[in-house]
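Q: Give me a 3D structure for the following:
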Amino acid sequence: MKVLVLGAGVIGTTSAWYLAKLGHEVTVIDRQPAPGLETSFANAGQVSPGYSSPWASPALPRLALKWMLQHNASPLVIRKRFDLAMFRFIQQVLKNCNAHAYSINKARMLRVADYSRDCLDTLREEIGLTYDDRQRGLIHLFRTDKQLDKARQDMKLLAESNIEHQLLTVPQILAREPGLTHAQGLLKAGLYLPGDQSGDAHIFTQRLAKRAEALGVKFLYNTTIKGLDATVDEVVSVRTSAGHFRAESYIVSMGSYSPLLLKPLGLRLPIYPVKGYSLTIPLTDETHAPLSTVNDESYKVAITRLGNRIRVGGTAELAGYSQRLSPDRRAGLELSFSELFGGGDLASAKYWTGLRPCTPDGTPIIGAAPGFKNLWLNTGHGTLGWTMACGSGRLIADLVHGRKTDIPALDLTLGRYTP
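A: Predicted coordinates for the structure are as follows:
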């Protein structure tokens, strides 16, 4: 079957890889000059099934009000603007801020993320791919008793999903991450997730794209996707800056831009671009640096070791499609890193921002597009695109191929938003 994948980020590239492995003729189209240059470029670097949690939680409304009163270090920023899509997204998020929805959404996310980690392990072993990767687990750091109480609730869901985890004392944290020694006075406890990993998603995407090309996948770069031509129930072509392209099946993996592409077809994707920031810091002192990856619950910041670099990522900013680099957001990332570690050259750090395609319930949209027999969706992964990439690629490939999926996938489709 001839398949067109729209988008060459980590999601589109893994989709193309698994489709090619099943024997399909695959072409990937992207406006960038190479794969993985947008949201996949400089994310936090964590492959973290155990940390897969929806934003929409019972505590979010209270925390959101608290965060909006903070300045530089606020994990959440809502820019003042008239934006109906943003208002609709916030409303849908708030509808999910109850214990029942949180339990369902988190269990669904854990299912996809845990499967994806297993797919990544298999892929890495099969083709010997390296990407500044480490398989040393993640530690979620708590500074207050309230954070610890919430963690105990999450641990129940982790246990129900058979996700290995361990609550660590401060000495146990330091045994795994000695670079935190000078910050031990700030810490109450930590949640250790041994199955979590880290790695550079950009390097992974570029190297996997090369392997996919060797399988026959074609990548059309510097090609802007302008729209889809369709009949009542079937897509017939993709309009691009290089002309029309036709296939038997079409997969949309354009992240935050997916809703804009599909709106003319009458498909409303509940995806909003939530802006994230990161710093990539040259390592200067091994004794004050992470060995693997940690999350700072107080500032909602992830700090990850990537070879001789340290990646610090965080912030959720609702500002439409703006990609302006905010000095205030940089200050918040620097604060968390300096308090916990500090073993890097902040003056030489590379500052970056990207748009995360977030759904109100936190789960990506994977499956057939309603009303169209040859249109498929693999998008809306939010902050967990890297974590869920391989599993999502494998799932969509199996669905397009008509093969039974390894995990339940019916509740991952756009249909879950239809009453």
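Q: Going by C-alpha atoms from here, please, whenever you check contacts or count neighbours.
A: OK.
Q: Residue 150 sits in which helix or strand?
A: helix 145-160 (DSSP states H and E).
Q: which parts of that helix are buried?
A: By neighbour count on 16 or more other Cα atoms under 10 Å, the buried set for helix 145-160 is 147, 148, 151, 154, 155, 157, 158.
Q: Pick the one among those residues closest to residue 293.
A: residue 151 (17.7 Å; Cα to Cα).
Q: and the closest residue to that closest one other than its chain neighbours, what does it touch?
A: Of all residues not flanking residue 151 in the chain, residue 191 sits nearest, at 7.6 Å (Cα to Cα, 6 or more residues apart in numbering). Shown in contact with residue 191 (Cα atoms under 8 Å, 6 or more residues apart in numbering): 139, 140, 141, 151, 165, 166, 167, 168.
Q: Just the ones in strands from those, please.
A: 139, 140, 141, 166, 167, 168 (DSSP state E).
Q: can I get those residues in TSV with neighbour count and distance to residue 16?
A: Formatted as TSV, the ones in strands among the contacts of residue 191 follow (neighbours: other Cα atoms under 10 Å; distance: Cα to Cα, whole Å):
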residue	neighbour count	distance to residue 16
139	27	32
140	22	33
141	25	36
166	12	36
167	18	39
168	18	40
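Q: Tell me which two in the residues you listed are the farthest apart.
A: 141 and 166 (12.3 Å).
Q: The nearest residue to residue 213 once chain neighbours are set aside: what secondary structure?
A: Spatial nearest neighbour of residue 213, excluding adjacent residues (Cα to Cα, 6+ apart): residue 219 at 7.6 Å. Classification of residue 219 using DSSP: H, G, I helix; E, B strand; the rest coil returns strand.
Q: quick one, what contacts residue 219?
A: Counting by Cα under 8 Å, 6+ apart, residue 219 makes contact with 27, 28, 29, 30, 213.
Q: Please repeat the previous calculation with a cut-off of 7 Å.
A: Contacts for residue 219 (Cα atoms under 7 Å, 6 or more residues apart in numbering) come out as 27, 28, 29.
Q: what separates it from residue 205, distance-wise?
A: 13 Å (Cα to Cα, to the nearest Å).
Q: on that earlier part again, which of the contacts of residue 191 sits closest to residue 391?
A: Out of the contacts of residue 191, the member with the shortest distance to residue 391 (by Cα to Cα) is residue 165, at 21.1 Å.
Q: To compare against the first, here's the next sequence to fold:
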Amino acid sequence: MFEFSDTSRHYQAQLATFMDEHIYPNETAYHQQLAQAANRFAALPLMDELKAKAKAAGLWNLFIPPSLAEFADHDGLSNFDYAPLAELMGRVLWSPEVFNCNAPDTGNMEVFMKYGNAEQQAQWLKPLLAGEIRSSYAMTEPQVASSDATNIELRIERDGDDYVLNGRKWFITGALYERCTIFIVMGKSDPDNPNRHLQQTQILVPKGTPGLEVIRPLTTLGYDDAPIGHAELRFDNVRVPAANLLLGEGRGFEIAQGRLGPGRIHHCMRLIGAAQRSLELACTRATQRTTFGRELSQHQSVREDIAKSFAEIEMARLLVLKTCKRMDEVGAKGAMDLIAASKISVPIMVQTIIDRCMQIHGAGGLTEDYCMAEAFNYARWCRQADGPDQVHQMALGKQVIRAYTE
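A: Okay, here's the model as predicted:
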């Protein structure tokens, strides 16, 4: 049986109380501030208030593992111990930022921790850890199938003491946010290298650098995910100093793999929280409405949907916890099979669960009166983010076949 550490249990209780006292009661106020904002991608006053309370409560940067604890105000939490905390945060989609545990910033902070030099960490990591600035990770491109990262075409070319970038990016999460100040950009610096995994480089581009243009905000199923958002970008002779290089030329694919493993499982953790809350709301709804002379909860079809959803959430949670345990023991690379299994299974399972819960709510389930429609959107785009289902299925299938035939 899985058992969380005393530290994790302490944080779980503390975080659950914080959610009850400060997050759920402010859901309406958050959306009202967003609707009334002159700029939908500006920081909300309520977010700043809640971040200050979370920081004062010690609920800050909980995603940082023990191996990187030098960057945290705590001893670090294993993936396993962090999982129930991320699940709690996932119950309200905007709440991870309150605790400085939101994507894409957590992954970007880990990039700076693992691969950044002292100067880069001082300039960018320190304010990110403090929640003073935000960041973006620019990899996906509109003109190529970015599910194969070696297709990336944005050019990164050395010119004296600088690098010059030319190309396009899209679905760049966080790029529109008013407080986003730094982009981690992946592109090709050596397109003719016979090793396709050594053609890529990652480099830092400050927002506002001449030639970097935000073309437009993008939506997913009609949601613009403000204030963080997703954007299309153009790099037109964007010039940055060679000191902005991360790790070294040709190391871009290596950095991407090191970043995406934990990020994939963090999304799965949060999705379980979204599914769990949706199920709880569906159960409440089923006891509050009647059709054909009896409560919805008395209908066989409703009970079946509730039962299936409960079972699937338990399966998803156990798979994620097993994956986390393996990651803690052997690292993300050694747990690639279970990370892929989680990434394949959890988003589509949660999408199906939330769909059932929306159905139990009738037409109301499709509206912003409840959290489910936005959570459904999150689950759906997670099936594309950090690698689409098909890529993980292909990689896992290859690994499983090899394991049983060699």
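Q: Provide the TM-score value for the superposition.
A: Scored against TM-score structural alignment, normalised by the length of the second structure, the superposed chains reach a TM-score of 0.24; 159 aligned residues with a Cα RMSD of 7.0 Å.
Q: The residue nearest to residue 151 of the first structure: which element?
A: Assigning secondary structure by DSSP H and E places residue 191 of the first structure in strand 189-193.
Q: If you count contacts, what does the following helix or strand past that strand end up packed against?
A: Counting by DSSP H and E, the next helix or strand C-terminal to strand 189-193 of the first structure is strand 197-198. Using 3 or more Cα pairs under 7 Å, 6 or more residues apart in numbering; DSSP states H and E, the elements in contact with strand 197-198 of the first structure are strand 46-47.
Q: continuing past the strand it packs on, what's the next helix or strand?
A: helix 60-68.
Q: Same question for that next one: list its buried residues.
A: In helix 60-68 of the first structure, counting by 16+ other Cα under 10 Å, buried: residue 60.
Q: still on that earlier bit, now the residue nearest to residue 151 of the first structure: how far from residue 240 of the first structure?
A: Applying Cα to Cα to residue 191 of the first structure and residue 240 of the first structure gives a distance of 47 Å.
Q: ditto for residue 29 of the first structure
A: Here residue 29 of the first structure is placed at a distance of 9 Å from residue 240 of the first structure (Cα to Cα).
Q: Give the residue from those two that has the larger number of neighbours.
A: residue 29 (24 against 17; other Cα atoms under 10 Å).
Q: Check the contact between the more buried one and residue 218; I expect there is one.
A: No: using Cα atoms under 7 Å, residue 29 of the first structure is not in contact with residue 218, being 8.6 Å away.
Q: Pipe the ones in strands among the contacts of residue 191 of the first structure into TSV and attach distance to residue 378 of the first structure per row.
A: Formatted as TSV, these follow (distance: Cα to Cα, whole Å):
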residue	distance to residue 378 of the first structure
139	29
140	28
141	32
166	32
167	34
168	36
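Q: Now for residue 279 of the second structure: which residues touch it?
A: Counted by Cα under 7 Å, 6+ apart, residue 279 of the second structure has contacts residue 357.
Q: three-state assignment of it?
A: Using three-state DSSP, the three-state assignment for residue 279 of the second structure comes out as helix.
Q: And it, how far from residue 55 of the second structure?
A: Separation of residue 279 of the second structure from residue 55 of the second structure (Cα to Cα): 30 Å.
Q: Kindly report the same for residue 325 of the second structure.
A: 28 Å.
Q: Can you spell out which helices and strands pack onto the helix or strand hosting residue 137 of the second structure?
A: Residue 137 of the second structure is part of strand 134-138 when elements are defined by DSSP H and E. Using 3+ Cα pairs under 7 Å, 6+ apart, the elements in contact with strand 134-138 of the second structure are helix 105-115, strand 162-173, strand 180-188.
Q: I'd like the distance between the closest residue in space to residue 185 of the second structure that isn't next to it in sequence and residue 27 of the second structure.
A: Leaving aside its chain neighbours, residue 185 of the second structure sits nearest to residue 138 (4.7 Å; criterion: Cα to Cα, 6+ apart). Look at residue 138 of the second structure and residue 27 of the second structure: by Cα to Cα, they are 30 Å apart.
Q: Neighbour count: these two, which is higher?
A: Set side by side, residue 138 of the second structure and residue 27 show more neighbours around residue 138, with 25 against 14, by other Cα under 10 Å.
Q: picking that back up, and the strand holding residue 191 of the first structure with helix 145-160, angle?
A: Between strand 189-193 of the first structure and helix 145-160, the angle comes out at 20 degrees (axes from the mean of the first three to the mean of the last three Cα atoms, to 10 degrees).
Q: Please give me every residue in contact with the residue nearest to residue 266 of the second structure when sequence neighbours are not counted.
A: In space, residue 266 of the second structure comes closest to residue 86 once its chain neighbours are excluded; the distance is 7.0 Å by Cα to Cα, 6+ apart. Contact analysis of residue 86 of the second structure by Cα under 7 Å, 6+ apart lists 266, 269, 270.
Q: In the helix or strand containing the first one, which residues are buried?
A: To tie it back to what came earlier, the one meant is residue 266 of the second structure. Per DSSP H and E: residue 266 of the second structure is located in helix 252-288. Within helix 252-288 of the second structure, the residues scored as buried using 16+ other Cα under 10 Å are 252-253, 255-256, 258-279, 281-283, 285-286.
Q: Do you have the helices of the first structure handy? List them.
A: 10-21, 60-68, 84-95, 99-127, 145-160, 170-176, 201-214, 258-262, 327-340, 385-401 (DSSP state H).
Q: Identify the residues contacting the nearest residue to residue 351 of the first structure once chain neighbours are set aside.
A: Nearest non-adjacent residue to residue 351 of the first structure, counting by Cα to Cα, 6+ apart: residue 279, 4.8 Å away. Counting by Cα under 7 Å, 6+ apart, residue 279 of the first structure makes contact with 311, 312, 313, 349, 350, 351, 352.
Q: what's the answer for residue 237 of the first structure, then?
A: Residue 237 of the first structure sits next to 228, 229, 244, 245, 246 when contact means Cα under 7 Å, 6+ apart.
Q: Give me the buried subset of these.
A: residue 228.
Q: would you turn the contacts of residue 237 of the first structure into a markdown table with distance to residue 77 of the first structure?
A: Shown next, in a markdown table, are the contacts of residue 237 of the first structure (distance: Cα to Cα, whole Å):
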| residue | distance to residue 77 of the first structure |
| --- | --- |
| 228 | 34 |
| 229 | 37 |
| 244 | 40 |
| 245 | 40 |
| 246 | 41 |
